[in-house]
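>>> sequence first, predicted coordinates after that:
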Amino acid sequence: MGSSAYSPLDQLMQVNPHRKTGIRRRNHGRPHSVEDEPEVPQLCWLTVKIVSMRNLCKADLLSQTDCYVKLWLPTASCQGGRTRTVPNCRNPVWNETFHFIIQREVKNVLELTVCDEDTLTADDQLFTVRFDVAKLQPGAKVHLSFELNPETQEELEVELLLENIPGASENITTNGVLVSREVCCLEVHVDERKTKSPYTRRHFTFTMKGSYEGTQDVSPSPLCSQGSSGTTTFHYIKHSQPRLHMTLPEESCFCDHGSARREMDVSVPLPSLALGKTVTVMRCGSYEVSVKEEDGGKNSDVRLGFDLCPEEQDFICKRKKVVAAALKNILHLDEDLQEDEVPVVAVVTTAGGVRSMTAMFGSLLALQDLGVLDCVSYISGLSATTWTMAKVYEDANWSQRDLRGPIDDIRKCVVKSKLHCFSLDHMKYYEKELCERKQEGHKLSFTDLWGLFIDCMLHHQESTQKLSDQQVALKQGQNPLPIYLSLNVKDDFSTLDFKEWVEFTPYEVGFLKYGAFVPSEAFGSEFFMGHLMKKLPESRICFLEGAWSNIFSHSFMDAVHLLGHSEDFWHRWTRGTERDVEEHPTLPKRPYEQPTCLSIPKGCLSNTLREMLTARPVVSTYHNFLKGLQLHNKYLENERFCMWKDTVLDSSPNQLGEMGDYLKLVDTAFFINTSCPPILRPERKVDVILHLSYNGGSQTLPLDLLSEYCSERGIPFPDVQLSQEERDHLKECYMFDHSSEAPILVYFPLVCDTFQKYKAPNVERDPTEMEQGRVDVSNCTAPYGTGLLTYTEENFNKLLNLCSYNILNNNHVILQALRAAVERKKRLKSSSSPHSSKLPSSVF
């Protein structure tokens, strides 16, 4: 990648001149502007010449800067480059050239970091220039000056040249946001030839940065008359300019004349190899190292696309039959609904520990008694409401059976002391389960133990249920589809600064923002560039519950956000400085190009403070199925990505695209306490949302935050404005239906209003029953504090009956919303197409 006396482009073509021209693409859910572009060669050779710096500001107190420049283009190569150091100079000149192979459909941002070399301490990074390679046109050499500081006339000079590679091709899969590139498999063979050497150590270490395997050890079999060999493999991006780093054993360093006993590190660049051809890369002493490149390509195991998966689409078709029959019954319709007249209804919840779990049981019971549960197609939960969902979905026909049975079972668990969960037998059981989980290949965290505790707390015996097992409950459309919600976060960032919605269904697990999904049974397995590399046993759902309801994951900055305080003060102390800079001459602008950015990092003290403020005690850790995938060149123009982008790194593709080894999942309630986001995916076409709030503090705060979130991103959502009088004296139910573009919202705050006087709708309490109507849900403390795991039977029944009553007492509002949704669907149908097919009136 560094300077050379010959053309690397010529070398590339000479090594393998038989590659086909052009690019073959598989597109899934891509925007129209991307799909319709003509097919052109997309592999290019980028030449970067670091010329000089002018008027470099002084970094050392006693001398001028000892300056060098680091180059980093992670989408092209995992090998960084750097210039030589020019000591004690304000105007260093380098004139050093570096080369990269780039895929133009990927967002390639070249980072040039100017550093000051120090002898006694770590080198200082003075600043970084980030340049979008999409600004360049093939065949035109440009000489650019980046104006870093107009006042001091500080400038960095570089020369850039982009050239098409006419003889190379690459298969890619993309949805317009993420790109899965072609993968190769490198077989590395170590042959031990016949020798009389007395030394017996035969241990090799091979490393290929950026590969799935990373580092591998090889030990050939004991020497025999025929010789012996050892083999290992590396999977890597085909056009990533790989280098094979080898640590050779002591014996290989001996020549016939003898030498000192030592190990030797060797780094070998691997140009394009002919597939299936063995090439010797090292002969030394009694060993020979050879490599062979094989096609590692196969169909992607990660689904890149924003559409619903085929299984969910099939479920919705089946579910609409159930919903159509239920709506005809409760709305007293004269005719069967046609398929395009059936509204999609969703139930969403908020978090609140055992309070929310208990309250949700009461709400579901009331919806079932009213016949509304059969009108629901989706149930979305977060935090502790996922405990309710996981419990009911243990029965494949739960919504068709009386929920009072499961409620009686959960009542016994809630009122029972939790001390038994800490017994010696249970501790031994936890240890055994965690050891087995580690042996399976999962990365352990404290949330795994928390999940086992939840399982013990809510079940009389251990549950073996897995998320994919819930597919049985959906096979005939007999129940709503459950959606569980979590947040993916990054180290050194608060949840407000970086969070990504991750949804879990019995069919798939995936990211709303990226449109990337894997089968639920494959979640937790190891992936690379969209390919399943190592299948791990599917996690039991209790371990997922530990991740969904991870109450231990909030940082100090998260607490600041939850308390309603601004993070601006802390950001000033912990964030680096970033601003756009001009390059001269000015290059032509394109909508999808990113401006050239100058980043000036904070010092060690600020970095330490940042680490302290953003440190999370515990996060749930799973293998990252996005590992290796890269961002599309026009990802910021994709409307689905823009709908869900909400991190400070969304416009920093190198940092956003650092698809690390692990996902770090936290409880959604630490950002917005609602499970609504996956329901708002346009592909789900939800018409009515029944929003059940079990929040322990302000009942309107989650709704306000969700409304603001949707407004900022252009997501259709009802206007939920309430007067201060209404906020101070909340009713049991509100209906918001102000726009045909947004779903109808029926909102149930957790309040104790008419329940104080009525034990059932229109049935007044007698004086002896008044105590049963006094339910204190006005705050998040006792008797329903979020942290409480045990209730008295009386308090459990009060909360259950309250939430059930609030639904029953507002049945007319729910029916009004359903009727309005049916009428809206009929109007939409009459204004579009007159043709539609009848649904059979039979119900499962």
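Great, that's in hand.
>>> rest of the way, CA atoms for contacts and neighbours
OK.
>>> measure the nearest residue to Leu43 once chain neighbours are set aside to Val179 for me?
Nearest non-adjacent residue to Leu43, counting by Cα to Cα, 6 or more residues apart in numbering: Gln103, 4.8 Å away. Gln103 sits 10 Å away from Val179, going by Cα to Cα, to the nearest Å.
>>> could you do Glu154 as well?
Per Cα to Cα, Glu154 is found 37 Å from Val179.
>>> re earlier: is the residue nearest to Leu43 in contact with Leu46, as I believe?
No. Using Cα atoms under 8 Å, Gln103 is not in contact with Leu46; the gap is 10.1 Å.
>>> and Glu436, how many residues sit next to it?
The tally of other residues near Glu436 (other Cα atoms under 10 Å) stands at 12.
>>> okay, and it sits in which element?
Using DSSP states H and E, Glu436 sits in helix 424-440.
>>> how about Phe641?
Phe641 belongs to helix 639-644 when assigned by DSSP H and E.
>>> ok, then the element right after that helix?
Once the chain leaves helix 639-644, the next helix or strand it forms, by DSSP H and E, is helix 653-656.
>>> buried set for that following helix?
By neighbour count on 16 or more other Cα atoms under 10 Å, the buried set for helix 653-656 is 653-654, 656.
>>> coming back round to it: helices or strands up against the helix holding Phe641?
helix 701-713 (3 or more Cα pairs under 8 Å, 6 or more residues apart in numbering; DSSP states H and E).
>>> residues of the helix it packs on that come out buried?
702-704, 706-710.
>>> now stretch 366-382
If you call a residue buried by 16+ other Cα under 10 Å, then stretch 366-382 has these buried ones: 366-368, 370, 372-382.
>>> how about those, which pair is most distant?
Leu370 and Leu382 (24.6 Å; Cα to Cα).
>>> any residues in contact with both of Gln103 and Leu46?
Between them, Gln103 and Leu46 share no contacting residue under Cα atoms under 8 Å, 6 or more residues apart in numbering.
>>> count of neighbours near Glu764?
Residues near Glu764, counting by other Cα under 10 Å, number 15.
>>> separation between it and Gln756?
Between Glu764 and Gln756 the distance is 9 Å, computed by Cα to Cα.
>>> again, but for Lys685
38 Å.
>>> just Cys597 next, same as before
Distance, Cys597 to Gln756, by Cα to Cα: 61 Å.
>>> more neighbours: which of those two?
Counted by other Cα under 10 Å, Cys597 and Gln756 do not tie: Cys597 has more neighbours, with 20 against 17.
>>> wait, that one touches Thr577, no?
No. Using Cα under 8 Å, Cys597 makes no contact with Thr577, being 10.3 Å away.
>>> picking that back up, of the buried residues of helix 653-656, closest to Phe556?
For Phe556, the closest of those turns out to be Leu656, at 22.9 Å, with distances computed as Cα to Cα.
>>> how much space between that closest one and Ala473?
Remark: distance between Leu656 and Ala473 (Cα to Cα) = 37 Å.
>>> ok, now Phe234?
If you go by Cα to Cα, the gap between Phe234 and Ala473 works out to 41 Å.
>>> what does Tyr507 give?
12 Å.
>>> likewise for Gly714?
Separation of Gly714 from Ala473 (Cα to Cα) stands at 34 Å.
>>> put this next to the first one:
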Amino acid sequence: MHAKNVRIGYSLNEAEKQHVSRRRQTVLQCLKQHGISCSEDEVPNIAVLGSGGGLRAMVGLLGSLSQLEEEGLLDCIMYLSGVSGSTWCMSSLYKEPNWSSELKTLKNNIIQRLSGTKVSKKKMAQKLMKYMEKDNFSLTDVWTALIISNMVNEIDEDSLSVQRSNYTNNPYPIYTVIDKQCKHDGLDQDVWFEITPDESGYSLSGAFVDSSCLGSQFEKGKKIKDQPEMDMLYLQGKLFHVLRKWIWGRTYNYLNNMTGRKLIIRDYIDAGVLHNSPYFSVLRKERDIDLIISLDFSAGDPFQTVNQTAKTCKALQIPFPEVAVTYGGNTEPKDFYVFKDGSKAPTVIHIPLFNGVNCKGEMKKWEEKYSTFQTSYSHCKITDLLQKAGSNIKNNKDNLLKEIENIIKEKKTSNSA
């Protein structure tokens, strides 16, 4: 079923298919540089996930990606997906064409921005006035203009669709939020909403719209009124936002009064309040992910994201490996976990930000130093956190390559059977 302006279906959009096809050649060459030989159809689909966690997640993901680049592993990655604070890092990166090959310079620029002079109140007020010109103005605009701009220390007025020309040689980006109404109603199969430069919609139930239409008004699957596309500052605000309404999710939603859609009122909120990691964006069977690298920047239980995902996947009959790990008492987590079960489920590598290897008995100290709702970090705190996140990749380069090789061996065996 296809309605004008709205696509109902499960297939990947054509732009993503083309990107993955081109990216596969990059991954193939990267593997060869590490002495791993495989054919094009044996190239593993690898996704990196960044959890939520405010500035801690933003800086942690930057440190992890920077170390992946330094170890020569970044070009092995097919998808990069994030929630909440991790999406702030992603939006900073995808502003720059070919960011993955210029990451060292870009990382320094982001450090300087985050630790530099704050965005002036005058600029915040000017941005708020621009938002007030929209006929779907809401408290989300106030939150974005006055709070988020202060935390990320910039006012990014680029639109998401502009990134279409910027990610060509980079991992395919997926930003995620959740459907608040579905979460409360327990309709787990319809909760996860993904946003890419090309198309946005429900990851598992399959209802998508061109991302340039984010903000426009729809009726019965047809766009009836243009609105300016949401800028990246607004999306960053929405991606880290749990209490105020997102008006577009209601009268401006592309599913508004659309035949066959059970719910009409939709509010989209920070995906960090559910699982806090964007697993379900890459668990779409159409993406055929072989390996998930979960970078967990959460506060509290470092296994909550993967445990909750495993439980939900079991209920929804989505292939996912069994997670046999508990946390509590005086034990400190390791810096590298592998979950796999030999079925159709992807292999999951889980890496907690703070652990017994890089913190050595001082985990509580580091967790307190980087609490979730801090609005700024000093230059020193940023560089220290970058080093902590990076060490998890550096210390486990061989382990990462081993799991990649294991997947390729499985593919070779499957192809020869």
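Looks like it came in fine. What you see is a predicted model, and the numbers here were worked out from it, not measured in a lab.
>>> what does the helix holding Glu436 of the first structure contact?
420-421, 444, 448-449, 452, 536-537.
>>> try it again at 7 Å.
Residues outside helix 424-440 of the first structure that contact it (Cα atoms under 7 Å, 6 or more residues apart in numbering) are 444, 449, 452, 536-537.
>>> ok, now stretch 295-309 of the second structure?
With contact meaning Cα under 7 Å, 6+ apart, stretch 295-309 of the second structure is reached by 49-53, 56-57, 60, 275-277, 323, 327, 350-353.
>>> what's the local residue count around the closest residue to Asn171 of the first structure other than its chain neighbours?
Spatial nearest neighbour of Asn171 of the first structure, excluding adjacent residues (Cα to Cα, 6+ apart): Arg24 at 4.9 Å. When counting by other Cα under 10 Å, one arrives at 15 neighbours for Arg24 of the first structure.
>>> ok, now Ser832 of the first structure?
9.
>>> helices of the second structure, start to end?
14-33, 54-70, 85-93, 103-115, 121-132, 139-143, 149-152, 180-185, 232-239, 279-282, 304-316, 363-369, 379-394, 397-416 (DSSP state H).
>>> could you tell me where stretch 71-87 of the first structure falls in the second structure?
Following TM-score structural alignment, stretch 71-87 of the first structure has no partner segment in the second structure.
>>> over to stretch 800-807 of the first structure?
With TM-score structural alignment as the criterion, stretch 800-807 of the first structure aligns to 386-393.
>>> ditto for stretch 570-584 of the first structure
Using TM-score structural alignment, none of the residues of the second structure align to stretch 570-584 of the first structure.
>>> quote the end-to-end distance of that stretch.
One end of stretch 570-584 of the first structure sits 35 Å from the other (Cα to Cα).
>>> that stretch: how far from the chain's middle?
Distance, stretch centre to chain centre, for stretch 570-584 of the first structure: 26 Å (Cα atoms, centre = their mean, to the nearest Å).
>>> got it, and stretch 462-475 of the first structure?
With Cα atoms, centre = their mean as the basis, stretch 462-475 of the first structure stands 23 Å off its chain's centre.
>>> please apply the same query to stretch 347-359 of the second structure.
Relative to its chain's centre, stretch 347-359 of the second structure lies at 18 Å (Cα atoms, centre = their mean).
>>> and Ser711 of the first structure, how far from Asp719 of the first structure?
The gap separating Ser711 of the first structure from Asp719 of the first structure is 9 Å, by Cα to Cα.
>>> what do you get for Lys490 of the first structure?
Note on Lys490 of the first structure: its distance to Asp719 of the first structure, by Cα to Cα, is 32 Å.
>>> then His332 of the first structure?
Separation of His332 of the first structure from Asp719 of the first structure (Cα to Cα) stands at 30 Å.
>>> tell me which of those two has more neighbours.
Per other Cα under 10 Å, whichever of His332 of the first structure and Asp719 has more neighbours is Asp719, with 16 against 9.
>>> contact partners for that one?
736, 738.
>>> what's the match for it in the second structure?
In the second structure, the residue paired with Asp719 of the first structure is Glu322, using TM-score structural alignment.
>>> got the contact list for the closest residue to Tyr791 of the first structure other than its chain neighbours?
Ranked by Cα to Cα, 6+ apart and with sequence neighbours excluded, the top spatial neighbour of Tyr791 of the first structure is Val415, at 5.1 Å. Counting by Cα under 7 Å, 6+ apart, Val415 of the first structure touches 790-793.
>>> switch the cut-off to 8 Å
Val415 of the first structure neighbours (Cα under 8 Å, 6+ apart): 790-793, 796.
>>> okay, the residues you listed in CSV with neighbour count and distance to Ser620 of the first structure next?
Formatted as CSV, those follow (neighbours: other Cα atoms under 10 Å; distance: Cα to Cα, whole Å):
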residue, neighbour count, distance to Ser620 of the first structure
Thr790, 20, 25
Tyr791, 21, 28
Thr792, 13, 31
Glu793, 13, 33
Phe796, 21, 30
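>>> what's the closest of those residues to Thr207 of the first structure?
Closest approach between those and Thr207 of the first structure, by Cα to Cα: Thr790, at 52.6 Å.
>>> map the closest one across to the second structure for me.
When the second structure is aligned by TM-score structural alignment, Thr790 of the first structure is paired with Ser376.
>>> could you do Pro406 of the first structure as well?
Checking TM-score structural alignment: Pro406 of the first structure goes with Leu106.
>>> hmm, which of the contacts of stretch 295-309 of the second structure are the buried ones?
For these, buried by 16+ other Cα under 10 Å: 49-53, 56-57, 60, 275-277, 323, 350-353.
>>> how about the longest strand anywhere in the second structure, which residues of the first structure does it hit?
Secondary structure assigned by DSSP state E gives strand 172-179 as the longest strand of the second structure. Here strand 172-179 of the second structure aligns to the first structure at residues 481-488, judged by TM-score structural alignment.
>>> what sits against the aligned partner of Met232 of the second structure in the first structure?
Alignment note (TM-score structural alignment): Met232 of the second structure maps to Ile541 of the first structure. Going by Cα under 8 Å, 6+ apart, Ile541 of the first structure touches 390, 464-467.
>>> swap the cut-off to 7 Å and go again
Ile541 of the first structure makes contacts with 465-467, as judged by Cα under 7 Å, 6+ apart.
>>> so what's the residue count around the residue mapped onto Leu62 of the second structure from the first structure?
Taking TM-score structural alignment for the superposition, Leu62 of the second structure sits opposite Phe361 in the first structure. By other Cα under 10 Å, the residues close to Phe361 of the first structure number 25.
>>> and if you look at Ile316 of the first structure?
Neighbour tally, Ile316 of the first structure, other Cα under 10 Å: 21.
>>> contacting residues for the aligned partner of it in the second structure?
Ile316 of the first structure maps onto Val20 in the second structure when the alignment is built from TM-score structural alignment. By Cα under 7 Å, 6+ apart, Val20 of the second structure lies in contact with Met78.
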